[in-house]
Structures are given as structure tokens and as C-alpha cells.
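Engineer: Can you look at this prediction? I've put the sequence above it.
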Amino acid sequence: MRHVPFFRWVLTLGFVLFTCAVGLYAFGPGLPDTRQIDLTVLDEKPDGACRVRWHDPYQDRTREEPYRCDPGRSDLLKAPQWADGGGYGWESGFMLTEGRHRGDLEDAGADTGLGSADVFLLLGAPLVTLGLIGGNLRALPRTLGVRAPLVRRAMGLSSAAARVADDYERALAAVREAGRHADLSRDTGSGPGARLVTALWVLKEAGPSAGETAARGRAIARRLDGLLQDTAPSADLRSSLRAGPVARARAGRAVAELGALLAEAERDGLPERCAQTSVDLLRGQDAEWAALAAATDFARDPAAYRHLLARWAPAADPPPARPAARTPWWRRRR
């Protein structure tokens, strides 16, 4: 069962609304152009309600209208302290310079309300925040389940164990193949006999524990391969995020078993033994040097090689006896 990407859709919706708001701000109708002008305050109340006069250059006349003055400005700008000689006060404002209302004052105290862009922005911003925070909180348990170093160690051990098992099987196969075409009593200087001696020398140099190491490597490689399939969601962050809860639970159990198996193998020195045994079994790749070393060692102790041959390549079964020739009926004794 895969998880439902709820917060991903919330984040997507928030980005869509946010993009719409940006588009409306960029390409929608903007605020009209204005310029700041001086206003003569004819009458002013303590709450800021006043009546002002200004010159309208577009209609070339002086106009008077109610206005909202700043009640907190200095008293020196208010009547009768304002030194204009007429007993009026002073204020500044913004006059519209375009559109059919040009020449009018822009009322800073008027409530223009929310536009479409503002609504989209107010809806999109919380959704983006919710998607980011909720998605990260939901992904946190999955990211904590990632055990990439442990999985990499297990993969390395599995590869080394399978490799040493394959190398040992190839060495045994070489001995058995050479043993079918030659023996140690003749032709050990060249030809099939030399190949048999070289194959036996490779196994002899690998040591008596090579077979045990290969067998254990084969067994642990099979166990690791099964566990590594279950621990796939713990291999990296991407796999963990894509896995469902059932797969993550199975991966958690597999990781625990994998850790115990690795600890036991490393405590016994199995990775090092597998690596060293593989190196020993690959000595026969240099055929000329291996043949020379094998011939020298065989001449020193041929009995050991015969013992090894009997152990690793037992004599083939004797050929079946040929049936006796039948006596013609006319020669049979009556």
C-alpha cells in the first residue's frame, strides 16, 4: 500500500494560487499614477476630518473638497500657527495624474478592499506553508529509516562471498577436468599432466580452509540476497520516500536481521577471509608462473598432490564390463 501524497497536492495547489497572484500583480491593472502636491487646510477637526483647497492643472481651476488630514502632524502646520498669513493650515496629498479622475485627490483613508490578486495570495501562502511543513514532517520517519551504509556493507559482503564461492567452484572444476585427461604418474612436465598439477597447486595454495570459506560464503550470500531485496526501501532516501508503510515495516525487520548477520560475519573475519581466499584462488591466472611454481612444489612433495587429487577428484567409476560374445548356435555343445 503506497502512501497518499496529500501534502504534495496541498503544496501544488498553493503554488498554483501563488502563481496566479503574481500574474495578476504583474499583468493586471495597477495603481494609477499620482504626484504629491501642497494642500491648503481651510478647516480641520481634531479627528483629522478637514476641508482642503488645491489647484487642479488639468481643469485650470482651484478646487475644494473634504479630505482626511493627518491629525498627528506638527501643530506648526495647523491653523492658526501655520505662517501663511491667511490663518489656514498646511497638508500634503497625492493628486491623480491619469484616467478620467485625473486632478482628483487620492483618498488615503478610503478602503479599497481586497482585489483578486490579494485573495489568491492570501489563500496560496498558507497552503504552501502547510504543504512544506506537513510534507517534511510526514517524510521524517521515512528518512530516519534509511540505512545506506549498512546496506552498502551488506552488498559488499554478498559480492565478496559469492565471488569466493564461484572461484572455488572453478578451481575444483579445473582439477576434475584435468583429472579426466591425465594422472600424476606420467606427463607432469607438460600437457594435461602439467595442467592437473597446476590446478591442484592453486587449491593447495588456497589452504585447507578455502573449501569451508567458500561454502560459508555461498550460504551467507544467499541469505544476504534475500534480505537485501527486503531492505530496498532503506538503501537510499528516494527509495524510502517512494515505499509504502508495509514495505518500510518489512525493511525495518530486514535491516535488524541484516545488522545482526553482518556483525556475526565481521566478528568472525569472514569479509577478510573471502577476499584473501579469492586472491589465492586467482593465482593460476598467470599460467606460466603458476605452472613453474606448481612443478617445483610437485617435485618436492608428490605424495601431497596425490592425496589432494584423491580428495578433490576421486577416480572415475570403472567402465562397464563389455558383454561376453555370444557363441553361434552351431558351435554350442550339445
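Structural biologist: Received, thanks. These numbers were taken from a predicted model, which means no experiment stands behind them.
Engineer: contacts and neighbour counts: CA atoms only from here.
Structural biologist: Noted.
Engineer: Figure out the helix or strand that residue 90 lives in.
Structural biologist: strand 89-96 (DSSP states H and E).
Engineer: So which residues of the stretch 1-150 of the chain form strands?
Structural biologist: 34-44, 49-56, 61-68, 89-96 (DSSP state E, counting those that start in this stretch).
Engineer: out of these, nearest to residue 273?
Structural biologist: strand 34-44 (85.2 Å; C-alpha to C-alpha).
Engineer: Got another one to weigh against that:
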Amino acid sequence: MRHVPLFRWIATAGFALFACSVWLYATEPDLPAARQIDLAVIDEKADGTCRVRWSDPYQKKTREGPYHCDPGRASSLKAPDYPDSRGYGWETAFMFTEGPDRGDLEDPEADRHSAEDTLLLLGVLLILTGLVGGNLRALPRVLGVEARLVRRAIRLAEAAGWVSEDYVRAVDAVRDAERRGELGAAPDPGPVRALWVLREAGPQAYEAAATARDLAERLHPLLEEAAPAAGLRNRLQAGPAARADAEAAVAELRRLLADAERQGLRERFAQTSVDLLRGQDADRAALAAGADFERDPEAYRRLLEDLAPLEPAARPEPRPRRRRRRR
């Protein structure tokens, strides 16, 4: 089950409303021109409701009408403190200077952008909800990212796969060479060189390969389940069930890595692979193998007998990359 980006859609809707409000503001016709004039406040209530008088230059007369004064202005501008011989207060307003309403006062309480303001407010609220809610929803998923641990497990699985693959290759080389010749008094250099590689690696090579094979078989399914924890993007895209499986897999990977580190498995695997790759230098390996065979040919025959009844080890999946040989 994939996670549904609910808050992403909420934020998208908010941006759409925000864009609509901007468009309405841009396409709305300009307000009529106005200029500021002085008013004589004849009567005023505590809430700002007042009756004012002003001079209308267009009708060439003094006009009187209701207005909403600023109740918070200084008391020295209100009657009776304002120094007016008639006992009036003082206020300012904007008077229209063009259009059919010229000479009228602009109502400061008029809501000229109700639709635009509503869309703008809703858009901002939805955007904030989408951003905050999306981040809060993503927080527990982000906290579950264990990219470093998953990378360590991948490197350990690769090392295990490599040593298992190298051991299978070395044993196969012995068996292929053994079919071409016996270990007689003058044996074929091929089987001798292949056996020399296994002798140099020692009995611990078989143990390391077996341990590596078992460990790789345990790591690979865990790494598949832990995939959502390998990166932030995978974690965010995974569903609740996949995240729960990833958390359980990460816990098991952490335990396996701790055991592997305590036993020094990565170092053992690396050293075993180096020992098993000594036969790649055919000329040098042939000289060393020939000399060693002359010293103890019976040891080579016993090793060949020990390998003959063994079942071929399970072949690991081919690796896309191959690390460099350590010198």
C-alpha cells in the first residue's frame, strides 16, 4: 500500500486559490481617483459613528452626511477639546474626484476586495496546512531512514558473496584440472596449481566460505525488506506495511552486523578471497605449486581425495561489481 500524498494535494489547492486571488486583483478595474480633505465632525458616538460636514467643490456647496470616524484618534481632535469656534471636532477623509460619485466620501468600512481577500486567505491557510501537515506526517517516516546501516549490510553481503564465489571457483578449478590428469610422479601443472591455491588458503577457507554463504542467504532477503530504510525518497514513498517490515529488517540487520563485527567476518572474508585469488598469476603460482608438490606430494593427494566427495557449493548470484585485489 503506497502512501497517499493528502497534504500535497491540500497545498496544491492552496496555491490554486492563491493564484485565483492574484488574478482577480490584477483584472479588477482601478478605483476612482480620490483626494484627502478635512471634515468637521458635528456629532460623534463612542464607536466612531459620526455626522460630518465637508465642502464639495463639484456641487459648489457644503454637504453633510454620516461617516465612520476613527474612534482612536487623539482626544484633542474631538469636540469639545478641538479648538473650533463652532464646537466641532476634526477628521479627514478621501473624496472621489472622478466618476459618478465624485464629491462623495469614500467609506473606510467598505469591503472592496471581499472575493479576492477570501480566496487569498483560504489559499494561504491551505498552503500552511499542507506544508506543516506534510512535514509532520513525514517526520516519523524520515526518522526511520537507516541509509548508513543498510550500506554497511550491502558491503558485508557483497564480501560474503565474493568469498563464496571465489571458493566455488577454486574448487571447480581443482575438479576441472583433475579430469585432465592424475597426480602421478609427473602430474599435470593444472591440478597441482589449483590444489596449491586451496592448500595456501588453508582449511579456514572452507569454513569462511560456508559462513559467507549462510550469511549472504540471510542478508539478501533482509536487504530487500529494508529497502525503504535505504534512503529518504524510498522511505517517503513506502506504505505503512512496507515501513513496518523495513523497521523489523533493519533491527535484524543491526544484530547481524554487530555479530559480524564482533567476529571480524569482513576481514576474514577479504583475506580468504585474497588467498583464493593467488592462482591468477599462473606462472608464479605454477612455480610455487611445483616446488611445494615435490616437498609433500601425499598432502596434495589427500586434499584431492577430501574434495572429491564434497557436493558442489551453491553458486551465489553473479555480482555486478568486483573489488580490486588486495596486494
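Structural biologist: It's in. Every value quoted in this text rests on a predicted model; they were computed, and no experiment measured them.
Engineer: still on that earlier bit, with distance to residue 160 of structure 1 and mean neighbour count as added columns, please give the strands of the stretch 1-150 of structure 1 in a markdown table.
Structural biologist: Output for the strands of the stretch 1-150 of structure 1, formatted as a markdown table (distance: least, C-alpha to C-alpha, whole Å; neighbours: other C-alpha atoms under 10 Å):
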| stretch | distance to residue 160 of structure 1 | mean neighbour count |
| --- | --- | --- |
| strand 34-44 | 79 | 17 |
| strand 49-56 | 89 | 18 |
| strand 61-68 | 85 | 14 |
| strand 89-96 | 81 | 19 |
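Engineer: now those strands as CSV including distance to residue 202 of structure 1?
Structural biologist: Below are these laid out as CSV (distance: least, C-alpha to C-alpha, whole Å):
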stretch, distance to residue 202 of structure 1
strand 34-44, 96
strand 49-56, 107
strand 61-68, 103
strand 89-96, 99
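Engineer: compared with structure 1, how much does the lengthiest helix in structure 2 deviate?
Structural biologist: Determined from DSSP state H, the single longest helix within structure 2 is helix 147-180. In the superposition with structure 1, the average deviation recorded for helix 147-180 of structure 2 is 1.1 Å (mean C-alpha distance after the TM-score superposition for structure 1).
Engineer: picking up where we left off before, so for residue 206 of structure 1, which of the strands of the stretch 1-150 of structure 1 sits nearest?
Structural biologist: That would be strand 34-44 among these, by C-alpha to C-alpha, at 93.4 Å.
Engineer: now the angle between strand 49-56 and the closest one, please.
Structural biologist: 130 degrees (axes from the mean of the first three to the mean of the last three C-alpha atoms, to 10 degrees).
Engineer: circling back: could you tell me where the helix or strand just after the longest helix of structure 2 falls in structure 1?
Structural biologist: The helix or strand immediately downstream of helix 147-180 of structure 2 is helix 189-201, counting by DSSP H and E. Matched against structure 1 by TM-score structural alignment, helix 189-201 of structure 2 falls on residues 194-206.
Engineer: The most far-flung residue of structure 2 relative to its centre and residue 175 of structure 2, how far apart?
Structural biologist: The centre of structure 2 is farthest from one residue, residue 85, which by C-alpha atoms, centre = their mean lies 74.5 Å away. Distance, residue 85 of structure 2 to residue 175 of structure 2, by C-alpha to C-alpha, to the nearest Å: 124 Å.
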